[in-house]
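S.K.: structural data only, the sequence is not supplied:
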């Protein structure tokens, strides 16, 4: 997209949607020409600097989130190979439509009424990098919309903010192709209907189940953005006294008959029940795209304490129900290598007390397509720090046939993380890479790494240092 195509709306303060944006943001340049002139006149400044000089936030918490996380997104976009025009477009959308949804910041004592269980330190945002085969990455943002009173008596469940944000996108026509049919169906069938019947437990709070029950992602895809919704079925399961899997199965089977039949998902659902017994596999998250049901993908995220290659292959083959003949021997070898490199010498079964321990799978179904299983692993269970995660990623890519394209991307990825976190922090924490993921394609593996900005963790470190100095 050329700079001249960057969308700058005339009513930039979004006063037409007072619940979301009125009073939150002032855009200093009220028309595209002025912003384009800034872009043309700038030879040394980066897109983040230009956007920062174009918009300002009336609330300090919004300025905080923009300064801390917008700069990280900017670094990832730059090193992933996005054009300057694409960087401007994505950063502007992020600043105007996502930053105001990230909620309050910690008070002077480090207290925060709402910490998102989406990430290890409670930051309500994660950023992911999909490793493109041609040397460029695809960056995605994932966040939990947080209401101003979330975690207080007025809004103990942060119940409404996701819905408000989605309806805002729909009302303003901000995402081409946005379709809310499945959104309305699954919000009604996977989230609890009576919150007073749900009691939060420590397990529920950690087990990928924020009490709101949802978070949102926006794929910054090179073909255009896609909005995805993620729902945690644990609260509905507690309300009804059934398993997470049963909640998801009931929701899928209650789709209109034609839609359900087109998914051809019965073999997957049968396997998930089987794997619950065989591997102690548990369902953690249910996800879908907010596009037409004919094009949308359903995803069921699971994990188990087992780490063996036998478990890996059983899940990939859906217990023998899935024909893997479409994949080359090289692709099968790749997924086994990826698994072994990140699992290392871990015991064959991990203790249940280890947070986010077990490697897992997410199973994707789409109308007219076969089910596809994908791997995700929490490196913190197997690597001493994030510097080691980088070493293992490099080990994997350096031994692939397309190493000549992947290693330059690995160099850029390391540069981005060094710029964002610094070498000392990368060597002192294991919570930046909270997941590494891979999926089989015909003759290769598609790899995605999921990054926690560590915004709240680093703020807490800074607060403690100030206390020592003071």
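M.R.: Received, thanks. If you're wondering where the values come from, they're calculated on a predicted model, not measured in any experiment. Residues are numbered from 1 along each chain as shown.
S.K.: all contacts plus neighbour counts: C-alpha atoms, from now on.
M.R.: Will do.
S.K.: what's the longest helix in this protein?
M.R.: Criterion DSSP state H: the longest helix present in the chain is helix 403-421.
S.K.: okay, buried residues for that helix please.
M.R.: 403, 405-407, 409-410, 412-414, 416-417, 420-421 (16 or more other CA atoms under 10 Å).
S.K.: how about stretch 289-305?
M.R.: Per 16+ other CA under 10 Å, stretch 289-305 contains these buried residues: 289-291, 293, 296-305.
S.K.: now do stretch 364-379
M.R.: 364-367, 370-379.
S.K.: just flag the most distant two among the residues you listed.
M.R.: 367 and 379 (32.7 Å; CA to CA).
S.K.: strands of the chain, start to end?
M.R.: For the chain, strands defined by DSSP state E occupy the ranges 25-27, 55-57, 125-131, 137-143, 214-219, 226-231, 282-289, 297-303, 360-366, 372-377, 433-440, 445-451.
S.K.: let me see the residues that make contact with the third one.
M.R.: This points to strand 125-131. Contacts to strand 125-131, defined as CA atoms under 8 Å, 6 or more residues apart in numbering, come from residues 73, 76, 80, 102, 118-119, 137-144, 406, 409, 446-453.
S.K.: before we go on, here's another structure to hold up against the first:
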């Protein structure tokens, strides 16, 4: 047996353990890169490890793994704040994502395409929530500016427009603080990244609730009006009106406090708008009504898509809740996508699975992928799942999985995204 002598590299911060020949990119970088704080290192150990599992499990090149792990270390982890403790009592800025957590990671699966790893973060500064920076005003845009060093085509026109029209600035918040301070979650901007092997795309989520509290304009109207103020494309506006008319109806079950929208940080002609609403859906008939916008969306594409929604619905509905209480509804976030390329909005269903046994998600994903004949994708999903659980010695009752989303289009066919919450792995 050969004994490998441990060596060190002399660096500005002192002696660092040299990487071993078989180390993965996450291990190599962790042995070489400095950390600004204990939380920075803790995030690297948790989020960095899980990101490595996802990139490796979906067969990203070694070069892409290094590039995105370096981006995570140098730009993203420093703006996640402290690693949440189990009770979330150490968080000064209440986050919008999941169960008050600042990040999530997901894999998007589409027929005839390589799986795509996605990151979503709620970036915050050290003064977020204080008198100096009550609405966390500056960090999201500053992060995007930093990212242009890696991806020069990030376009700021839409970000600046919706920032001015949908969210509340520090100055406005100070003038309306009595209204604002009562609302616990003040987060208004989420950034999300689709990581391709050689490049990435960015989209921003805007949450209009706080702006709504100070203006008296409901969140959906703020959203629709903000899109109309910058987009004059008749195709987009026609599709937008279908969703507007449906959600404005007296029978709408949408919850205003979970209304938000997203857009690509691209030039206006190439961007997509997505509107999200949440609902406590009590039957598959109600789910079908959301999916079809009350019958406004028709055709084979819509029906084939809902077959997948129905499959997930049946599995989740028949699964017992950990609380032991009878199931009365399934929380679903509905999304409709608009772009100049389609005269009709494309629906997507996000099954919110925070309060489920984690075993429900593998069962639902396995059933769906087997139904679609996605044997390779199923193997990929299981590989990532096993790596993530084994890395932190987790059991199957922790809340690692947060969402499963489903959509369908004639061009893309079915596409499914499985979301995980790295902050749950404490």
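M.R.: Received it, and whenever you're ready, just let me know what you need. No experiment lies behind these values; they were computed from the predicted model shown.
S.K.: re earlier: mean distance between the longest helix of structure 1 and structure 2 after superposition?
M.R.: In the superposition with structure 2, the average deviation recorded for helix 403-421 of structure 1 is 2.7 Å (mean CA distance after the TM-score superposition for structure 1).
S.K.: now the buried residues of helix 403-421 of structure 1 as TSV including distance to residue 340 of structure 1?
M.R.: Below are the buried residues of helix 403-421 of structure 1 laid out as TSV (distance: CA to CA, whole Å):
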residue	distance to residue 340 of structure 1
403	19
405	22
406	19
407	20
409	22
410	19
412	24
413	22
414	22
416	26
417	24
420	28
421	27
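S.K.: pick the one among the residues you listed closest to residue 390 of structure 1.
M.R.: residue 414 (7.4 Å).
S.K.: to which residue of structure 2 is that closest one aligned?
M.R.: Using TM-score structural alignment as the criterion, residue 414 of structure 1 maps onto residue 385 of structure 2.
S.K.: now residue 299 of structure 1
M.R.: By TM-score structural alignment, residue 299 of structure 1 lines up with residue 274.
S.K.: what does stretch 298-310 of structure 2 rub up against?
M.R.: Taking CA under 8 Å, 6+ apart as the rule, stretch 298-310 of structure 2 contacts 284, 288, 291-292, 349, 368, 406-410, 414.
S.K.: what are the ranges of the helices in the stretch 251-400 of structure 1?
M.R.: 257-263, 266-278, 309-316, 329-343, 386-398 (DSSP state H, counting those that start in this stretch).
S.K.: and those helices: which comes nearest residue 46 of structure 1?
M.R.: helix 386-398 (26.2 Å).
S.K.: any idea how far the residue most central in space within structure 2 lies from residue 355 of structure 2?
M.R.: With distances taken as CA atoms, centre = their mean, residue 120 lies nearest the centre of structure 2, 4.1 Å away. In this view, residue 120 of structure 2 and residue 355 of structure 2 are 20 Å apart by CA to CA, to the nearest Å.
S.K.: again with residue 245 of structure 2
M.R.: Applying CA to CA to residue 245 of structure 2 and residue 355 of structure 2 gives a distance of 32 Å.
S.K.: the more surrounded of these two?
M.R.: Neighbour comparison, residue 245 of structure 2 and residue 355: the larger count goes to residue 355, with 15 against 12 (by other CA atoms under 10 Å).
S.K.: quick check: that one touching residue 399?
M.R.: Yes: using CA atoms under 8 Å, residue 355 of structure 2 is in contact with residue 399, at 7.3 Å.
S.K.: residues near the aligned partner of residue 80 of structure 2 in structure 1, how many?
M.R.: By TM-score structural alignment, residue 80 of structure 2 lines up with residue 102 in structure 1. With neighbours defined by other CA under 10 Å, the count for residue 102 of structure 1 comes to 21.
S.K.: now do the contacts for residue 102 of structure 1.
M.R.: So residue 102 of structure 1 contacts 62, 65, 124-125, 143-146 (CA under 8 Å, 6+ apart).
S.K.: lining up the residues you listed with structure 2, which overlap?
M.R.: Checked against structure 2 using both residues aligned by TM-score structural alignment, their matches' CA atoms under 8 Å, the contacts of residue 102 of structure 1 keep these contacts: 124-125, 143-146.
S.K.: okay, these in CSV with neighbour count next?
M.R.: What follows is those, written out as CSV (neighbours: other CA atoms under 10 Å):
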residue, neighbour count
124, 26
125, 26
143, 23
144, 29
145, 29
146, 26
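S.K.: now for these, which pair is the farthest apart?
M.R.: 125 and 146 (10.7 Å).
S.K.: test my guess that residue 238 of structure 2 contacts residue 343.
M.R.: Yes: with contact defined as CA under 8 Å, residue 238 of structure 2 reaches residue 343; the gap is 7.0 Å.
S.K.: how near is the corresponding residue of structure 2 for residue 311 of structure 1 to residue 91 of structure 2?
M.R.: By TM-score structural alignment, residue 311 of structure 1 lines up with residue 286 in structure 2. Distance, residue 286 of structure 2 to residue 91 of structure 2, using CA to CA: 37 Å.
S.K.: one more: residue 301 of structure 2?
M.R.: 44 Å.
S.K.: what of residue 78 of structure 2?
M.R.: Taken as CA to CA, the span from residue 78 of structure 2 to residue 91 of structure 2 is 15 Å.
S.K.: what residue of structure 1 matches up with residue 224 of structure 2?
M.R.: In structure 1, residue 224 of structure 2 lands on residue 249 (TM-score structural alignment).
S.K.: not counting its neighbours along the chain, what's nearest its match?
M.R.: Spatial nearest neighbour of residue 249 of structure 1, chain neighbours left out: residue 269 (7.1 Å); criterion: CA to CA, 6 or more residues apart in numbering.
S.K.: could you find the counterpart of that neighbour in structure 2?
M.R.: That one, residue 269 of structure 1, aligns with residue 244 by TM-score structural alignment.
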